[in-house]
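In: Provided below are the primary sequence and the corresponding predicted coordinates.
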Amino acid sequence: MYTQSSLPLAQVGVPSTSSFSPEPEPGSIEDALLQLIQDHHHNSLKLRERTDRAKKDAIKKAARAAELMVEAVNGGVQESFVNEKRIELEIRALAATITRFTKQTDQWLTVTHSMNTAIKEIGDFENWMKIMEFDCKSITAAIHNIHQA
């Protein structure tokens, strides 16, 4: 396209005689051609301006669309990242809780084992006491039989 400074100016190639003036006569073909060229040039400038505005507008809208798409994608990524961090914190908390419960369970097992041992010893003591009681009764009965005889 032509810019206003690079647009060729229409000049009529008319032999220089005394009957022709350098300015075209109003209503002549040259005047009509000059008017057409000027109109074309004016319309070209308007079209270029509209095209430039439309191009700038399209670029702005494309940039905005790209921003919105990036925000949409990043929003999901960011949400996933936040969820991942939250899950990692929960895993650490659960691991600490499991460790604490494992220690507590080991302590309970130790206490339970001690109680079982104590109960067995008590049961053994009761059995020993019953045996001793039976032995004492047997000895008492034997002494009593010897004493009566």
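Out: Okay, I see it. Residues are numbered from 1 along each chain as shown.
In: For the rest of this, base every contact and every neighbour count on C-alpha atoms.
Out: OK.
In: helices or strands up against the helix or strand hosting residue 71?
Out: In the assignment (DSSP states H and E), residue 71 maps to helix 29-148. Of the remaining helices and strands, none touches helix 29-148 by 3 or more Cα pairs under 8 Å, 6 or more residues apart in numbering; DSSP states H and E.
In: next up, a second structure to put side by side with the first:
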Amino acid sequence: MLSSMLKDHRVKQRHLKDAQEKRRQEAVSSLYKFNEGIMASINSRVSAAYVNQCQLDNEMKQLEVQTSRFNKLTTQWASELNSFHNALKEIGDVENWALSIESDLRLVTESLEYINNKNNSNTSKNS
């Protein structure tokens, strides 16, 4: 009887051990699947972040190129505007010069007409 009880106890222990081993393997398998799922999720997010970073880098490079072009164009426009401004100042100076010459010539013309009229009136009085 004692030996049969011992035998039953060992059989139960083996069954318990087998059941415990089976549950341990199921737990390990579940943990492995869980780990794979988590890693896939993390990797997809990291991958998306990397793709986004690459796109941002490319867009930043394009923006730098466009900014450089814009700066060159702005410098060129500023230079042309400055040249145009100087040309306008020269035109203004020429216009002032022309007005000054015109004023001087009017004065000379008026003076000559005055002298001519005075001479004509003197010659008519002398005759």
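Out: Thanks, I have it. Remember, predicted model here, so these are calculated numbers, not experimental data.
In: And the TM-score between them?
Out: The TM-score (TM-score structural alignment, normalised by the length of structure 2) is 0.80; 118 aligned residues with a Cα RMSD of 1.8 Å.
In: Might you report the residue contacts of the equivalent of residue 33 of structure 1 over in structure 2?
Out: Correspondence of residue 33 of structure 1 to structure 2, assessed by TM-score structural alignment: residue 2. By Cα atoms under 8 Å, 6 or more residues apart in numbering, no residues touch residue 2 of structure 2.
In: The aligned residue in structure 2 for residue 69 of structure 1: neighbouring residues, count only.
Out: Aligned by TM-score structural alignment, residue 69 of structure 1 pairs with residue 38 of structure 2. A count of nearby residues for residue 38 of structure 2, using other Cα atoms under 10 Å, gives 12.
In: mind checking how far residue 38 of structure 2 is from residue 30 of structure 2?
Out: Using Cα to Cα, to the nearest Å, residue 38 of structure 2 is found at 12 Å from residue 30 of structure 2.
In: same deal with residue 53 of structure 2?
Out: Taking Cα to Cα, one finds residue 53 of structure 2 at 34 Å from residue 30 of structure 2.
In: Then residue 37 of structure 2?
Out: For residue 37 of structure 2 relative to residue 30 of structure 2 (Cα to Cα), the value is 10 Å.
In: Residue 78 of structure 2 too?
Out: 70 Å.
In: cool, residue 74 of structure 2 as well?
Out: Counting by Cα to Cα, the gap from residue 74 of structure 2 to residue 30 of structure 2 is 64 Å.
In: Kindly report the same for residue 101 of structure 2.
Out: Taking Cα to Cα, one finds residue 101 of structure 2 at 104 Å from residue 30 of structure 2.
In: With residue 81 of structure 2 instead?
Out: 74 Å.
In: Give me the most central residue, structure 2.
Out: With the centre of structure 2 defined as its mean C-alpha position, the nearest residue by Cα atoms, centre = their mean is residue 63, 4.5 Å away.
In: Just tell me what that one corresponds to in structure 1.
Out: In structure 1, residue 63 of structure 2 lands on residue 94 (TM-score structural alignment).
In: again, but for residue 103 of structure 2
Out: Residue 103 of structure 2 maps onto residue 134 in structure 1, by TM-score structural alignment.
In: residues near its match, how many?
Out: Residue 134 of structure 1 has 12 nearby residues by other Cα under 10 Å.
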